[in-house]
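1. next input, structure requested:
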Amino acid sequence: MSTTASPATPPPPPGLRDFYENPAVPVASGPSRSLRQARMLARALGPAGASGPRTVLDIGCGDGTAAATAAPLLRGHRLIGVDWSQDALTRARTRLPYAVRGELGGGGLPFASGSADAVLFSEVLEHLVDPDAALDEIRRVLRPGGHLMLSTPNLAAWYNRALLLAGVQPVFSEVSLRSIHGRPGAEVVGHLRLYTARALREFVAASGFTVVTLEGAPFHGVPRVLRPLDRLACGAPSLASILLLHARRA
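-> Prediction:
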């Protein structure tokens, strides 16, 4: 691995850094989303063959749950967790053989250009101050034709449409890093921006990727009585709780 400079990106403000270094802030998302995304990546990469293992970076790996879920489906490939939170990395190293410190802003990721075959980018995009620079850096470390597996909450999830009609703040959206105001839920998770299916497709394509497919996944925080509806909505990604996008570096 070697460090290659990337376009300068302002680091998150000190308040955001403190927020994400807080051990009480959730750094893992639902297992159903992780498993669906892992299956998409396994189909894209295929089995490790004569060409040797492929390098997969889990950027923003959090506590390593998503990468650990993917690992049994990616046998023979090299899976590396990346995060800038020391607390998250400490937890990730209990699940992953490789977990290194790196960030999408500032000096860039500690990987050479074109050195990765795939990037897992799970539930990170919605937390970023500068998502444009983040995708530029991901595109740099991916080889031509490399895979991007991105997941993010859906602003236009089926229940958010109903909440907005009722004048209620949508799930996933936040107005404060200190407490919940005006929306369902009990956890402050630090979302700065949200995407619809259409916006996500357009944004990723404009960043130099070719969108292969967009699928839906359920949200683990949906009340149990509504979970059958949430699973049903996955059949129409524009209504699903979570957006799962597979793109390739152009």
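
2. drop to CA atoms for contacts and neighbour counts, all remaining ones
-> OK.

3. could you list every helix and strand that the lengthiest strand in the chain packs against?
-> Taking DSSP state E as the criterion, the chain has its longest strand at strand 142-153. For strand 142-153, the elements it packs on are helix 31-45, strand 116-122, strand 242-249, judged by 3 or more CA pairs under 8 Å, 6 or more residues apart in numbering; DSSP states H and E.

4. which strands and helices sit next to the first one?
-> Yep, that's helix 31-45 we're talking about. Secondary elements touching helix 31-45 (3+ CA pairs under 8 Å, 6+ apart): helix 65-70, strand 142-153, strand 209-217, strand 242-249.

5. list the buried residues for it?
-> 33-38, 40-42, 44-45 (16 or more other CA atoms under 10 Å).

6. any idea which of these is closest to residue 250?
-> Relative to residue 250, the closest of the buried residues of helix 31-45 is residue 44; by CA to CA it sits at 15.4 Å.

7. the structure of the following sequence is requested for comparison with the preceding one:
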Amino acid sequence: MNEEIRYSSYTLNATHILEPILENIRDEDIKIMLDLGCGYGILTVAIAEFLGVKKIYGVDVDKVRLKYLTEHVIKKADNIEFVALQQDFSKPLYLPEKVQLVTSFGSLEHTMCWDEVFENIKNSLVKGGYIIISMPNLASWVNRLVLLLGYQPRDLEISGKKLYGVAPPFKTHGVVGHVKVATFKAFYEFLVDSGFDIVMTKPLYSKANPMVNFLDRLLSMPSLSRRYVFLARKL
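-> A predicted model of the protein is given here:
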């Protein structure tokens, strides 16, 4: 797999952690799903195949990634209809039908409009439908450490041009557009107030850095992890 594509999705390198969450809903007979920020669509299709989904709506603003998705990924998906939509998923989203599952992996932190996003999610999702959402944790052990030392958390950028105030190990990183992130506790409360029942939460970490992953496993609570993932059900 192309390295740019592989590392475009943090979650794509952490599917071993995502699998127990998917197992939890594997018997729910989910046939239609919506992925917000689908990117290249590789993870989207993998989840759909695992769950037996027959139709996917994939939303993304990046036309280059959607082009790759339509020219390569969709053609390899067996018996799955993929509808690719190029738009900002914080804007009103009108689908011709309700979906049973909404996913978003590493995308919510790229928008300020969470209330609007969740209106889209609730309007698109059937009653009793599920969401799976992951994002960086503002209160991760890494961010707590750098804040203690007086640095800006890497996961929250103040400019679209360059990184400011981050710790030395992050100085070489590029801007990725993380404009809004939440602590585990804050996002938990936000989901509940938005009309969702929390089914499962997990810490999320990739296999890319063995030393950092050792610390992630040592500090394995979602409230301390670098990223977390929520499975929740619409009431």
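
8. could you tell me the TM-score of the two chains?
-> TM-score of the superposed chains, computed with TM-score structural alignment, normalised by the length of the second structure, equals 0.82; 219 aligned residues with a CA RMSD of 2.4 Å.

9. would you turn the helices and strands packed on helix 31-45 of the first structure into a markdown table with distance to residue 29 of the first structure and mean neighbour count?
-> Formatted as a markdown table, these follow (distance: least, CA to CA, whole Å; neighbours: other CA atoms under 10 Å):
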| stretch | distance to residue 29 of the first structure | mean neighbour count |
| --- | --- | --- |
| helix 65-70 | 8 | 23 |
| strand 142-153 | 10 | 23 |
| strand 209-217 | 11 | 20 |
| strand 242-249 | 11 | 25 |
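
10. now distance to residue 88 of the first structure too, for these, in TSV please.
-> Shown next, in TSV, are these (distance: least, CA to CA, whole Å):
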stretch	distance to residue 88 of the first structure
helix 65-70	11
strand 142-153	19
strand 209-217	24
strand 242-249	22
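
11. among those, which comes closest to residue 192 of the first structure?
-> Judging these by CA to CA, what sits closest to residue 192 of the first structure is strand 142-153, at 11.6 Å.

12. find the centremost residue of the first structure, please.
-> Centroid-nearest residue in the first structure: residue 122, 1.9 Å away (criterion: CA atoms, centre = their mean).

13. how about that residue, what's its match in the second structure?
-> Counting by TM-score structural alignment, residue 122 of the first structure corresponds to residue 105 in the second structure.

14. my guess is that match contacts residue 37, does it?
-> Yes - with contact defined as CA atoms under 8 Å, residue 105 of the second structure reaches residue 37; the gap is 7.3 Å.

15. in the first structure, which spans are helices?
-> 14-21, 31-45, 65-70, 86-92, 131-141, 158-165, 197-206, 227-233 (DSSP state H).

16. winner for burial among the ones you listed?
-> Burial of those is given as mean neighbour count (mean count of other CA atoms under 10 Å); helix 65-70 ranks first at a mean of 23.

17. packing partners of it?
-> Counting by 3+ CA pairs under 8 Å, 6+ apart, helix 65-70 of the first structure packs on helix 31-45.

18. what's around residue 4 of the second structure, how many residues?
-> 8 (other CA atoms under 10 Å).

19. ditto for residue 220 of the second structure
-> Residue 220 of the second structure: 17 neighbours (other CA under 10 Å).

20. contacts only, for it.
-> residue 203 (CA atoms under 8 Å, 6 or more residues apart in numbering).

21. same question for the one 4 residues further on.
-> Taking CA under 8 Å, 6+ apart as the contact definition, residue 224 of the second structure lies against 137, 139-141.

22. if you rank these by neighbours, which is first?
-> residue 137 (29 neighbours).

23. so that residue makes contact with residue 178?
-> No - Residue 137 of the second structure lies out of contact with residue 178 (CA under 8 Å); the separation is 11.5 Å.

24. what residues are shared contacts of those two?
-> Common neighbours of residue 137 of the second structure and residue 178 (CA under 8 Å, 6+ apart) are residue 155.

25. follow-up on the earlier one: excluding chain neighbours, what is closest to the residue nearest to the centre of the first structure?
-> For residue 122 of the first structure, ignoring the flanking residues on the chain, the nearest one in space by CA to CA, 6 or more residues apart in numbering is residue 151 at 4.9 Å.

26. which position in the second structure aligns with that neighbour?
-> Aligned partner of residue 151 of the first structure by TM-score structural alignment: residue 134.

27. then residue 207 of the first structure?
-> For residue 207 of the first structure, the residue aligned by TM-score structural alignment is residue 194.

28. excluding chain neighbours, what is closest to its match?
-> Per CA to CA, 6+ apart, closest to residue 194 of the second structure is residue 118, 7.4 Å.

29. before we move on, back to that, give me every residue that touches the match of residue 122 of the first structure.
-> 9, 11, 36-37, 132-135.

30. would you check which pair of these lies furthest apart?
-> Once CA to CA is applied, those give 9 and 132 as the farthest pair, at 14.9 Å.

31. quick one on the thing from earlier: how about the helices and strands packed on strand 142-153 of the first structure in TSV, adding distance to residue 184 of the first structure?
-> Conversion of these to TSV gives the following (distance: least, CA to CA, whole Å):
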stretch	distance to residue 184 of the first structure
helix 31-45	20
strand 116-122	22
strand 242-249	17
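
32. of these, which approaches residue 94 of the first structure most closely?
-> helix 31-45 (17.5 Å).

33. any idea of the angle that closest one forms with strand 116-122?
-> 160 degrees (axes from the mean of the first three to the mean of the last three CA atoms, to 10 degrees).

34. helix 31-45 of the first structure vs the second structure, mean deviation?
-> Here the mean offset of helix 31-45 of the first structure against the second structure after fitting is 3.2 Å, by mean CA distance after the TM-score superposition for the first structure.

35. pull the residues that contact that helix.
-> 54, 65-66, 69-70, 73-74, 147, 149, 151, 217-220, 242, 244, 246.

36. that one to strand 142-153, inter-axis angle?
-> 160 degrees.

37. residue 216 of the second structure -> the first structure?
-> Using TM-score structural alignment, residue 216 of the second structure sits opposite residue 230 in the first structure.
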